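Asks: Sequence isn't available, so here's the structure alone:
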């Protein structure tokens, strides 16, 4: 019993001590699950499994993605259905205990009656028990709730899952190093004794001659080369920093609605409230109101928006740049269709706060809101772009202080970006749609190797005509997805915290799954096959690209915005050059240069 008690104390201490220094760590884990499905689905409780990937922004805050799969059997009998859950979560940890919440996508299966998907919110409570400094046993209870369930007569559902598994922590504890071990009692008498040298005896000061020559001045240390110098990073630390203070704000907005909504661009307004968890991370809620009018028609519905966001801040001088993302719920309030529905959406934004005084800042922002599914009659996806400008008030005084930033050279950066792809086809004029992706950056001294993978999701399918070789026939195709892979060299000429970036390289763009909508002149099956062959031949092309933008560094984190233009290609389904406006964030995972040492 005594051994068990000591083991329990060791695990508890491990959950507190080993788990305390987690900033900038990556968590990889696998787990088993046991799920209780809501009775409306008619599915038996079932075991399953999954995996997770998490990243700790601070010792107490992390971001996490996870996925799981089960093969559930209907309670009434019959074939099983494969149920897949995918989630994105914000995790708040204290010691080994944590609380999480976020967005989930529930894929209930592929065969009727389970061939549907649900968008849900989830919340969970769990515990990490550290077995070593890098391995922990993790147990969790989680609930999923879809706000809108158009299936099973619209009844609400609530699913619950318990999970247990192992997590491995990588990359060490970041800048928050563990406290040094205390000195042994025999070495605590003085710092000199602890260093291994006995204290020197007291010596009377030697009198200085009256006409002694002045001592030679000490040589100044050699200056550090500019490209190798660690530059100070500026951040606001008034009253202990932005941490634990509030931001109140009001703003005006201007919205470009999705084409499927048949609404004119509209001016509106709203307000926001934010809490800074640290100097660089805050949580924000906001609400907005608009009253747009139809392009064709007389309806003028009310639109109410509510959002919850996680905000990453990067101070620079009197500016506080930021990047945010989160969940939006917007409701069209009208008694007449089609504007009597509610949508759940994801959003991302980039913006800046310019401080006019110690407490007051002008805030401007560009935001994209995307609904994976929309309840608009006849609609599939929904996308809005919103620009805002307003004033924010901070409850604590902001003043500037200096903090050390990591060296930029010879680093591995991983990041993500999102924005809009601007394009046209031979059937449609210039338009824009959302594009998201990830990238890999390896820095040298003033240049960097850049590789990215991106995909554009068109809010509405686009049309393009394809000429069929050796005939007078023309096939009309529709498509909704474009994939782009890029590689090239970027230059960072100034080596400052806020620095311009430019570069270029090669790209491969691919139109995914073009679908034939019509073929003028096609009569036989061979004509249709020839139309598909022509579309496939024109769906993938190689391009040159050029980039220009700005990069803002804050320690290991960089926030950036850029513009990309690609060359045109003959016969490609997207006509002429394409243009991309993007913002994103990248994070250094460590040095990309191995030091060579020699022993003599």
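Replies: Received, thanks. Note that the coordinates shown come from a computational prediction; the quantities given were computed from them, not determined experimentally.
Asks: Going by C-alpha atoms from here, please, whenever you check contacts or count neighbours.
Replies: Noted.
Asks: tally of neighbours for residue 2?
Replies: As a burial measure, residue 2 scores 7 neighbours (other CA atoms under 10 Å).
Asks: who's in contact with the residue lying closest to residue 310 once chain neighbours are set aside?
Replies: Spatially, and ignoring its direct neighbours in sequence, residue 310 is nearest to residue 283 (4.9 Å; CA to CA, 6 or more residues apart in numbering). Residue 283 makes contacts with 274, 275, 276, 277, 308, 309, 310, 311, as judged by CA atoms under 8 Å, 6 or more residues apart in numbering.
Asks: Mind checking which of those residues land in helices?
Replies: Within the contacts of residue 283, no residue falls in helices by DSSP state H.
Asks: And the strands in the stretch 401-550 of the chain?
Replies: Ranges of strands in the stretch 401-550 of the chain, per DSSP state E, counting those that start in this stretch, are 411-423, 431-443, 447-467, 474-491, 498-512, 515-520, 540-554.
Asks: which residues touch the nearest residue to residue 481 once chain neighbours are set aside?
Replies: Excluding the flanking residues, the one nearest residue 481 by CA to CA, 6+ apart is residue 457, at 5.0 Å. Counting by CA under 8 Å, 6+ apart, residue 457 touches 433, 434, 435, 480, 481, 482.
Asks: is it possible to export those residues to CSV including distance to residue 124 and neighbour count?
Replies: Formatted as CSV, the contacts of residue 457 follow (distance: CA to CA, whole Å; neighbours: other CA atoms under 10 Å):
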residue, distance to residue 124, neighbour count
433, 34, 21
434, 31, 23
435, 31, 23
480, 35, 18
481, 34, 18
482, 36, 20
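Asks: just the residues you listed now: which is nearest residue 47?
Replies: residue 481 (35.2 Å; CA to CA).
Asks: ok, the residue nearest to the spatial centre of the chain - contacts?
Replies: The residue lying closest to the centre of the chain (CA atoms, centre = their mean) is residue 416, at 6.2 Å. Taking CA under 8 Å, 6+ apart, we find residue 416 in contact with 436, 437, 438, 439, 584, 585, 586.
Asks: Which stretch among the strands of the stretch 401-550 of the chain approaches residue 599 most closely?
Replies: Comparing these by CA to CA, strand 411-423 comes nearest, at 26.2 Å.
Asks: what angle separates that closest one from strand 431-443?
Replies: For strand 411-423 against strand 431-443, the angle by axes from the mean of the first three to the mean of the last three CA atoms, to 10 degrees is 160 degrees.
Asks: take a look at this one as well, against the first:
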């Protein structure tokens, strides 16, 4: 009789362990309430004031936190270019408010850096194939800008950076904790920007001569197509379990 009880107890324990393992595997593969980190690479399409639409290679990383059918994605992209040209205008204004004729100021830059935060939606609940959509925004600026008219670089720094709104869509193939994805992202255009710099003040501190730099560093929307891999780091929430001492 004791042998039967031991055998029955062992069978119950084995069954419970098997159920727990099955539930854990199902939860890990579902993609819900999970942390993911990943890397990606692709191309960005952009246009400046002096050249048509160009392509630039990009690479970056991202963090994705998923719930049941929604998520939050934080990403950074770095574009790698070479002496990409652009141009803006500037005028000099005297104390009477009379401005000089606009003159062109040429610039070059070596790349882009884009920071994005997006709310994601996963409309189809499938453990292996998931289309996704995203809406959000971020900050885009160029890197390696050529020197401007002032040593502190405030003119080119201001003209070359902007906030944007963004939309994205793509498809992910997931096997266990690993996922391979492709994504398209579009951002709104930079728009017109202007920087005012005081060149000379009188004894009372009033501006006598000012310089105004203005224009569009880039024109139109940017388009980015990337592909990459994500790996799951585990649950994004703590499960509540009933129990006692």
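Replies: Structure received. As the structure is a computational prediction, the values presented were derived from the model and not from experiment.
Asks: Find me the equivalent region of stretch 166-175 of the second structure in the first structure.
Replies: Alignment of stretch 166-175 of the second structure against the first structure: residues 545-554, by TM-score structural alignment.
Asks: quick one: the matching stretch to the second structure mean distance?
Replies: Relative to the matching residues in the second structure, stretch 545-554 of the first structure has an average distance of 0.7 Å after the fit, by mean CA distance after the TM-score superposition for the first structure.
Asks: got a list of contacts for that stretch?
Replies: Contacts with stretch 545-554 of the first structure, where a contact means CA under 8 Å, 6+ apart, come from 233, 314-316, 405, 497-507, 558-567.
Asks: ranges for the helices of the first structure?
Replies: Counting by DSSP H, one finds helices in the first structure at the ranges 2-17, 191-194, 525-537.
Asks: Most tightly packed of those?
Replies: Comparing the helices of the first structure by mean neighbour count (mean count of other CA atoms under 10 Å), helix 525-537 ranks first with a mean of 17.
Asks: counterpart of the residue nearest to residue 310 of the first structure in the second structure?
Replies: For residue 283 of the first structure, no residue is aligned by TM-score structural alignment.
Asks: how much space between residue 283 of the first structure and residue 56 of the first structure?
Replies: Distance of residue 283 of the first structure to residue 56 of the first structure, given as CA to CA, to the nearest Å: 16 Å.
Asks: same deal with residue 447 of the first structure?
Replies: In terms of CA to CA, residue 447 of the first structure sits 29 Å off from residue 56 of the first structure.
Asks: which of these two has more neighbours?
Replies: residue 56 (22 against 19).
Asks: Which residue is the nearest non-sequential neighbour of the more buried one?
Replies: In this structure, residue 56 of the first structure finds its nearest non-sequential neighbour in residue 62, 4.1 Å apart by CA to CA, 6+ apart.
Asks: I figured the one you found hits residue 27, correct?
Replies: No. Between residue 62 of the first structure and residue 27 there is no contact under CA atoms under 8 Å: 9.6 Å.
Asks: Mind listing the shared neighbours of those two?
Replies: 54, 55, 56.
Asks: on that earlier part again, between the helices of the first structure, which one is closest to residue 392 of the first structure.
Replies: Closest to residue 392 of the first structure of those, according to CA to CA: helix 2-17, at 37.6 Å.
Asks: And that closest one, how far out from the chain middle?
Replies: 36 Å (CA atoms, centre = their mean, to the nearest Å).
Asks: and residue 413 of the first structure, what does it touch?
Replies: By CA under 8 Å, 6+ apart, the residues touching residue 413 of the first structure are 440, 441, 442, 443, 586, 587, 588, 589, 590.
Asks: same thing but 10 Å
Replies: Residues in contact with residue 413 of the first structure (CA atoms under 10 Å, 6 or more residues apart in numbering) are 439-443, 450, 556-558, 585-592.
Asks: Those, buried ones only, as a ChimeraX selection?
Replies: Listed next is the ChimeraX selection for buried residues among the contacts of residue 413 of the first structure, using 16 or more other CA atoms under 10 Å:
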select :439,440,441,442,443,450,556,557,558,585,586,587,588,589,591
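Asks: Can you tell me how far the residue nearest to residue 481 of the first structure is from residue 436 of the first structure?
Replies: For residue 457 of the first structure, the distance to residue 436 of the first structure (CA to CA) stands at 8 Å.
Asks: again with residue 447 of the first structure
Replies: From residue 447 of the first structure to residue 436 of the first structure the distance is 24 Å (CA to CA).
Asks: do the same with residue 584 of the first structure
Replies: Residue 584 of the first structure is 9 Å from residue 436 of the first structure, by CA to CA.
Asks: So if I had to pick from those two, which one is more boxed in?
Replies: Between residue 584 of the first structure and residue 436, residue 584 has the larger neighbour count (other CA under 10 Å), namely 25 against 19.
Asks: contacting residues for that one?
Replies: Contacts of residue 584 of the first structure by CA under 10 Å, 6+ apart are 322-324, 348-350, 415-419, 436-439, 551, 558-562.
Asks: again, only using 6 Å
Replies: Residue 584 of the first structure sits next to 416, 417, 559, 560 when contact means CA atoms under 6 Å, 6 or more residues apart in numbering.
Asks: Tell me how many other residues surround the second one.
Replies: Pointing back at residue 417 of the first structure there. By other CA under 10 Å, neighbour count at residue 417 of the first structure equals 23.
Asks: which residues touch the equivalent of it over in the second structure?
Replies: Alignment note: residue 417 of the first structure maps to residue 40 in the second structure; criterion TM-score structural alignment. Contacts for residue 40 of the second structure (CA under 6 Å, 6+ apart) come out as 59, 60, 227, 228.
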